[in-house]
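> model the structure of this input:
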Amino acid sequence: MSISGTALNPWALRLNPLQIAKRLAKSVGCETSDIKKMVKCLKARPASQIVEHTDDLHGFGPLPYCLFQPVVDKHAKKPFLEDLPENLLKSGKVLDVPWIASFTHEEGLFVSLVLKHHIEKLNREWDEIGPYFLQTDDTSISFQRETLRKIKQHYASSGEDLTFDDLTKLGTDALMKYGIEKSIELQTAVVTSPIYYYRFGHTGQNSLKHLLTPEDVKGACHGEDMVYFFGGLMVRPLSSNDVKMKNICLDILSTYARDGKPKAANIEWEPTSQNLSYYELNNPEIVELELNTDHADRSLLKRMKILEKSYLLAHIKDEL
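Have a look, this model is predicted:
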């Protein structure tokens, strides 16, 4: 079960780990010309110093969110990840078991909320900040500039600049939904087991939004459904609707674990397919299958290729 993310999301993998490792080493006073000495020096630094200086690695505010992700380590004695996840999926190197994938209506709130008071600067310096927003900062900014401008132009709903809502939509699509749906497409082609897909839109008393802003912001934020599956941020009592949604989520989880096929509100779910249809979990009284209609946004991101790790990796090799 993959809730709000898969291995193909842009924040899930770092292509050029040496780049950011050197920046960290320099920040804590280690030399970077000799890699072995650099690693030895980093290991000798207190953990508190390492954590303190990770703030030096952000390009703009908290961006990029993920600094030290898994890497392809095929040359290791016991590699954790021997190839790009995209390549592993294409070659069928994935468990052939039933799988549930999901995203929330407004995934991008987790990033737009913390950037809410910096949107003017983000628009003004989009060429430089865009790669940090999209987690494509492994490659040179000049390489991405034209693509970044096209993406901004597409998502700017009124005029040339991105609004708060535009930023939320872009974050939802680029940081979450695109990678999730690419994973579904690739896995559907190489497995026989069913794949189930849902979009979560219920907003209740407990939400990650409350940790990011005191303001009343509408929308189902990243991680919103986790509360109903696993508990966690239960700082406020559940409303009656929250309790109903919790019961639906627990039904989904228990039937999936027991039977390999989720069932909720007396509905046995049908697998998704290449059309990427998903179940809507908005109202605990209504759980229904919906067609995926966001084809224009997805088509743009697919054409731009900027979220494809294989595409970025080829460019990094060209630079080297």
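> switch to C-alpha atoms for all contacts and neighbour counts from now on
OK.
> what about residue 183, neighbour count?
Residue 183 is flanked by 21 other residues according to other Cα atoms under 10 Å.
> let me redo that: residue 241
Counted with other Cα under 10 Å, residues neighbouring residue 241 total 16.
> then residue 225?
Counted with other Cα under 10 Å, residues neighbouring residue 225 total 28.
> that one contacts residue 200, doesn't it?
Yes. In this structure, residue 225 is within contact of residue 200 by Cα atoms under 8 Å, at 6.6 Å.
> one more, so I can put them side by side:
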Amino acid sequence: MFSGSLYILLGIATATIHLVSATRKSVSRDNEILVHTPSGDIEGLINKTWTGKTYYSFRGIPFAEPPIGDLRFKPPVTIKPWRGIKKATTEGPVCFQVFSEFWGQADEDCLRLNVYTKTLNGNKPVIVFYHPGAFYSMTGTSSWFGPDYLLDHDVVLVTVNYRLDALGFLTTGDKYAGGNNGFKDQVESLRWIQKHIRSFGGNPDQVTITGYSAGSNSGFLHMVSPMSRGLFHKVIGMSAGATNNWVIAKNPLRFAKKLAGLFNCSTDTSEVMVKCLRAVPAKDLNNKFNEMRVLGGIPMVVFGPVVEPDLGNGEERFLTDKPANIIKSKQFTHVPVVTGITEYEFISWSQYVLNNETLSKHLIENFDSLAPSLFDYDDKNKEEAQKITNTFKKFYLGNKPISKDSVHELGQWFSDFSVIYGEYTTAKLLSKYSDKPVYFYKLSYKGLYSHMREPVTNQTIGPVHHDDLIYLFYIERGFPKFTESDPDAFMVKYETSFWKNFVMNGNPTPDGSPVQWLPMTYNDEKYLDFDTKLTLVKGLPFPERMNLWNRLFPVL
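Sure thing, here's the model as predicted:
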């Protein structure tokens, strides 16, 4: 079992299969499979799902040129075709990040993706998954996001690495480092899929962007990005929206200068500063994680999404305005959406902080001065910020002082700030301004496994951030693989069946479901509660908490 706090700091002898092209074939021998693609031949492996069904895995496929040397802090460059056979039988490197050695072998040349498919012919819907990690950590490799559950269904799954933290999102707001390169990596992966996915039996006209946390932010930002138009057709966004107050960096240049200062780089001009940072070893850039933050991995996003200015140089801009403004203007990609939350979300953060002697002491003794930075209203003047802090303390804490016993209360506060309010407002805005349906859910099921346990009893408390992923992916590094006789196996079948149905036809309710999952509208809210029993519930979760946030930080 791995600690939830790490998220905070945080792949037949002689068989021949015909492809779409009548002139090329894909051949499998022993446990290997060879596929012909527009960029070159790729060799993968033959595997089995959790129920024993055969699928093919192709891991570590490069989808862009290595973003190294002069390409650091620049948009990705389209991969060139190769000669010979590209081996895709082992994982590619993870992108450099905090605790890189925990996630896997790291390298700056990390723009790789994995493709999993049951057959290499056909025209199957494609699920593209962008991993979580607050834009500074994690990876799409199979030890963290294995296909063993989803590939029970007739879909193609693609998991993607994108550049993280400063290497992916540092910006100076000018031509020397325009920003959003991690998102532009994702766009390049979508363009790769459009060109190559037929070779793996996928349909480029039936692509669903799926993501969790930062990956969910990503999916919604692709909806409002001009770069992503025409590259996808549905979105599943889990546990993060596009309208959280923290999503768009308010003054990203200050973080670039702060990082540069840690390496004694001159900040006199962007050109000089970026040139100096290009010379810093990639792993060293990520070793300054704590120096760039206030407390316990907060602020979560130091280098992340930015609104890009028009530099007049013809370079594509991923994000041209704040997401809420683009949604309200209706100038976004209108596609069906599934989105939702877990019941307890980021209570794991408060448990981590309050059970750490040093962090809890610092938080308790300095709470009023830390709160504006922790909850992202430090752009307010001191008097206004204190009023907001007092309002929150009264609502969540009943005006009781912060203590080591405040795990649940502080956890609710942090969950609403980091996930739930942004999820709520994104869903509300889309239900008002999109001409496509929006389906909302809440995971309430308390399973045997979780990313958080009570420290004394070692019992799960209920679903926290990342827990719905346990039923969608085989997380080899964290949990045992389910068998069909396991008590939680029904939830694997629930979640993967709803997701499969949605990516196939835009309606998540599968045949034989005990409940019809209906879309919400702006004036008729409803959500599906995933628990031992599936229930369609009127309204949206936690209305009093959401009303407070919308009063203090109005989006709707």
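> now do the shared contacts for residue 225 and residue 200 of structure 1.
Residues touching both residue 225 of structure 1 and residue 200 by Cα atoms under 8 Å, 6 or more residues apart in numbering: residue 104.
> where along the stretch 1-150 of structure 1 do the helices fall?
17-27, 35-44, 47-53, 85-90, 109-112, 119-124, 126-134, 141-155 (DSSP state H, counting those that start in this stretch).
> kindly state which of those helices is positioned closest to residue 3 of structure 1.
The closest of the helices of the stretch 1-150 of structure 1 to residue 3 of structure 1 is helix 109-112. By Cα to Cα, the value is 14.9 Å.
> in structure 2, what range does the closest one match?
Mapped onto structure 2 using TM-score structural alignment, helix 109-112 of structure 1 spans residues 347-350.
> any chance you could map the strands in structure 1?
For structure 1, applying DSSP state E gives strands covering 2-3, 99-104, 195-200, 263-264, 267-268, 278-283, 286-290.
> in CSV: the ones you listed, plus distance to residue 300 of structure 1 and mean neighbour count.
Shown next, in CSV, are the strands of structure 1 (distance: least, Cα to Cα, whole Å; neighbours: other Cα atoms under 10 Å):
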stretch, distance to residue 300 of structure 1, mean neighbour count
strand 2-3, 24, 16
strand 99-104, 19, 23
strand 195-200, 21, 24
strand 263-264, 34, 20
strand 267-268, 34, 11
strand 278-283, 21, 20
strand 286-290, 22, 15
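> possible to save the ones you listed as CSV with distance to residue 41 of structure 1?
As requested, those are exported to CSV (distance: least, Cα to Cα, whole Å):
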stretch, distance to residue 41 of structure 1
strand 2-3, 37
strand 99-104, 41
strand 195-200, 45
strand 263-264, 53
strand 267-268, 56
strand 278-283, 49
strand 286-290, 54
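> those strands: which one's closest to residue 174 of structure 1?
strand 99-104 (12.1 Å).
> which elements pack onto that closest one?
Secondary-structure packing of strand 99-104 of structure 1 (3 or more Cα pairs under 8 Å, 6 or more residues apart in numbering; DSSP states H and E): strand 2-3, helix 178-188, strand 195-200.
> again, only using 10 Å
The contact analysis (3 or more Cα pairs under 10 Å, 6 or more residues apart in numbering; DSSP states H and E) places strand 99-104 of structure 1 against strand 2-3, helix 178-188, strand 195-200, helix 240-259, strand 278-283.
> and of those, who's closest to residue 112 of structure 1?
Of all these, helix 178-188 sits nearest to residue 112 of structure 1, with 17.5 Å by Cα to Cα.
> tell me the contacts of residue 273 of structure 1?
By Cα atoms under 10 Å, 6 or more residues apart in numbering, residue 273 of structure 1 lies in contact with 184, 185, 188, 189, 194, 195, 196, 197.
> look up how far residue 332 of structure 2 lies from the aligned residue in structure 2 for residue 70 of structure 1.
Using TM-score structural alignment as the criterion, residue 70 of structure 1 maps onto residue 305 of structure 2. Distance of residue 305 of structure 2 to residue 332 of structure 2, computed by Cα to Cα, to the nearest Å: 17 Å.
> list just the one of the helices of the stretch 1-150 of structure 1 that sits closest to residue 244 of structure 1.
helix 109-112 (24.4 Å).
> post-alignment, the closest one versus structure 2, mean distance?
Its aligned residues in structure 2 lie a mean 1.9 Å from helix 109-112 of structure 1 after superposition (mean Cα distance after the TM-score superposition for structure 1).
> and residue 387 of structure 2, how many neighbours does it have?
11.
> which position in structure 1 pairs with it?
Match for residue 387 of structure 2 (TM-score structural alignment): residue 146.
> list the contacts for its match?
Contacts of residue 146 of structure 1 by Cα under 10 Å, 6+ apart are 127, 304.
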